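J.: Model the structure of this input:
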Amino acid sequence: MTIKIFSQLNLSLRRPEFWAYSSWLDIVTRYRRTRLGLVWLLAPVAVFMLITGPLYARMFNRDLASYMIHLGMGYAVWRLMVMVLNDSVSAFRSNKSFIQDGNTRLTDYTLKSIAKSLFYFAFSMIGMLAVMIWSPAVSAPAILTLFISIPIVLINLFWVGYSLSILGARLPDLGEVLNTILMVGFLFTPIIWEGNRYPADSLGGVVVRLNPAFHMLEIVREPLFGRMPPQSSIAYVALLTLSGWLLAIFLCRRYSRYVPIWI
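T.: Alright, predicted model coming up:
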């Protein structure tokens, strides 16, 4: 018996016309009337790095070239995750007309949220690529590790986004709860600061290492510096992926049929 979420996901991936094209169209429409157009997609990560990078590198007594990679990649991946989560929690309600017209392949709407955020992330990577080439802390082969680490992040973002979409359809207040959690989560995620500032056996270290975003960033950033991610992070992400997909399978099987009624 084919698991429903996988059969729907397979059809969605084979027919990307809706979720991929509509995501790109939303972005193009938004920036079409601005003078700089799609160049604005580069701005958030670039401005964040240029303003906060030199300041905090001096504050933490870090080499600027390596710290800019730590800061820029951390912020870019965090922004990708936050955009997917914020968009997913209202994905079904935002596409109410399509669902009620009969397009009940719910994976389309999760992929639409991911695709839109991924377009923003891809543009931000243009600036990051320039910084990585400039920085002696990152070698050319190390950049290729992003083709492994970023898909791992996306695989996890799918089950999170799908689960949030179903829960958000049933619980309208979930979006506000999520915004609060993400606002606090930024403070406990090593984007500006570094996770090794807190030893693993300290209270701060335990709190930081309970944060899933910490381990996602470790998986992405450590290989860029030519280091293997900690085994604890690899194990954490593997367990998170498995348990998360089991949750998504359960929610799909148990509650997906109620989504048209809830919205």
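J.: okay, CA-based contacts and neighbour counts for the rest of this
T.: Will do.
J.: for the protein, longest helix please?
T.: Using DSSP state H to assign secondary structure, the helix with the most residues in the chain is helix 107-134.
J.: need the next SSE after that one, C-terminal direction.
T.: Sequence order places helix 140-143 as the next helix or strand after helix 107-134, per DSSP states H and E.
J.: Going by contacts, tell me the helices and strands next to the helix or strand following that next one.
T.: Next along the chain after helix 140-143, taking DSSP H and E as the criterion, comes helix 146-170. Applying 3 or more C-alpha pairs under 8 Å, 6 or more residues apart in numbering; DSSP states H and E, one finds that helix 146-170 contacts helix 64-88, helix 91-94, helix 107-134, helix 174-187, helix 212-221, helix 231-255, helix 259-262.
J.: Second input sequence below; structure requested for side-by-side comparison:
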Amino acid sequence: MSSGPPASDSRTLKRALADLSAGARQRELWGHLAWQDIKQRYRRSVLGPLWITLSMGITALGLGLLYSQLFDAEIGTFLPYITTGFIVWNFILGCLTEGTDTFISNEGLIKHLPAPLSVYVLRTVWRQSIMFAHNMIIYFIVIAIFWGSVTTPDYSITEGGMPQPGLNWGVLLAIPAFALIAVNAGWVVLLFGIASTRFRDIPQVVTSLINLLFFMTPIVWSTDILRDKFGESVGWRDLVAELNPLYHFIQLLRAPLIGNEQSWHHWAIVGAFTVVGWLLALLVLRNYRARVSYWV
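T.: Purely as a prediction, here's the structure:
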């Protein structure tokens, strides 16, 4: 007997795109499922989803106070920097870790509900977006407290660091920046989700690399620290940040939120990842879409 779908099963780009289109049209379904996920997670909790925000606030405050002293940075500019970095990081982290489990955790629905695979991808991305919105409460509180520091022209994250323009109308760039990151989250969840159904080691590999990725990414430290320690010409040390894709994703959204100078090379690099990532995801969806229900 055959262990998989017939060879004639639709391995065409048209069917893969149709899956994405059909999933997008079923926004009531994936929107409801995502909200139910959050309600279920905090069932019988007094604060409910606000525990997400409280946990984020405590972590950002604790590490902000610690690292501002270690790096001799002003708390008024460093705490907004680290808080915003944490918020963006947690969105990316959630899409990575929960994305690998997207189809595995939806095994029952996949086998019994005739829905496009993209419904489960959108469910994961939308759930993470809701959690991101909750965490943004912390951002507004921190910005309100340190408004004078982050709106001062030519302020710096650390002492002697690169002067920043300060918070202004450029903050509106955060809207398209988040939209672009969310679009990338789609291909990450789709690609890693399908791969994880076939190779069950992938979620463990991703989880084991999370701590390394966190400390290698400028979240609790700034690139100004490298320049301060090694001078303007930091050589290979500068590549620690520039060759890290997560740095560009985080800085894309963090920079406008705290009034940092927005470099357009971040947009170019993230844009390139968007195109390449979706091409790979569509290729995998085209070839293995019908096999997911057999693999989960």
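J.: Dump the helices and strands packed on helix 146-170 of the first structure to TSV, plus mean neighbour count and distance to residue 44 of the first structure.
T.: Formatted as TSV, those follow (neighbours: other C-alpha atoms under 10 Å; distance: least, C-alpha to C-alpha, whole Å):
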stretch	mean neighbour count	distance to residue 44 of the first structure
helix 64-88	22	9
helix 91-94	22	24
helix 107-134	20	8
helix 174-187	14	16
helix 212-221	22	19
helix 231-255	15	27
helix 259-262	15	34
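J.: so which of these comes closest to residue 19 of the first structure?
T.: Proximity to residue 19 of the first structure, assessed across these by C-alpha to C-alpha, is greatest for helix 107-134 (4.3 Å).
J.: circling back to that earlier point, out of the helices and strands packed on helix 146-170 of the first structure, flag the one nearest residue 149 of the first structure.
T.: For residue 149 of the first structure, the closest of these is helix 212-221, at 5.2 Å, according to C-alpha to C-alpha.
J.: what stretch of the second structure does that closest one fall on?
T.: The aligned range for helix 212-221 of the first structure in the second structure is 245-254, by TM-score structural alignment.
J.: ok, back up a step: report all helices and strands that the longest helix of the first structure contacts.
T.: helix 4-14, helix 17-31, helix 43-59, helix 64-88, helix 91-94, helix 146-170.
J.: ok and it relative to helix 146-170, angle-wise?
T.: Between helix 107-134 of the first structure and helix 146-170, the angle comes out at 140 degrees (axes from the mean of the first three to the mean of the last three C-alpha atoms, to 10 degrees).
J.: Give me the most central residue, the second structure.
T.: Geometric centre of the second structure, nearest residue: residue 92, 1.8 Å, by C-alpha atoms, centre = their mean.
J.: Alignment lookup: it to the first structure.
T.: The alignment partner of residue 92 of the second structure in the first structure, by TM-score structural alignment, is residue 81.
J.: Same check on residue 34 of the second structure?
T.: When the first structure is aligned by TM-score structural alignment, residue 34 of the second structure is paired with residue 23.
J.: Its match contacts residue 120, doesn't it?
T.: No: assessed by C-alpha atoms under 8 Å, residue 23 of the first structure is found out of contact with residue 120, at 10.5 Å.
J.: my guess is residue 150 of the first structure meets residue 220, correct?
T.: Yes: the pair residue 150 of the first structure / residue 220 is scored as a contact, 6.8 Å apart, by C-alpha under 8 Å.
J.: How much space separates the equivalent of residue 123 of the second structure over in the first structure from residue 89 of the first structure?
T.: Matched by TM-score structural alignment, residue 123 of the second structure corresponds to residue 112 in the first structure. Going from residue 112 of the first structure to residue 89 of the first structure by C-alpha to C-alpha, to the nearest Å gives 12 Å.
J.: likewise residue 106 of the first structure?
T.: For residue 106 of the first structure relative to residue 89 of the first structure (C-alpha to C-alpha), the value is 13 Å.
J.: and these two? which has more neighbours close in?
T.: residue 89 (29 against 22; other C-alpha atoms under 10 Å).
J.: check contacts around that one.
T.: Listed by C-alpha atoms under 8 Å, 6 or more residues apart in numbering, the contact set of residue 89 of the first structure reads 161, 164, 165, 166, 167, 168, 169, 174, 175.
J.: now swap in residue 200 of the first structure and tell me
T.: Counting by C-alpha under 8 Å, 6+ apart, residue 200 of the first structure touches 206, 209.
J.: hmm, back to that, so which of the helices and strands packed on helix 146-170 of the first structure is nearest residue 2 of the first structure?
T.: Per C-alpha to C-alpha, nearest to residue 2 of the first structure of those: helix 231-255, 11.3 Å.
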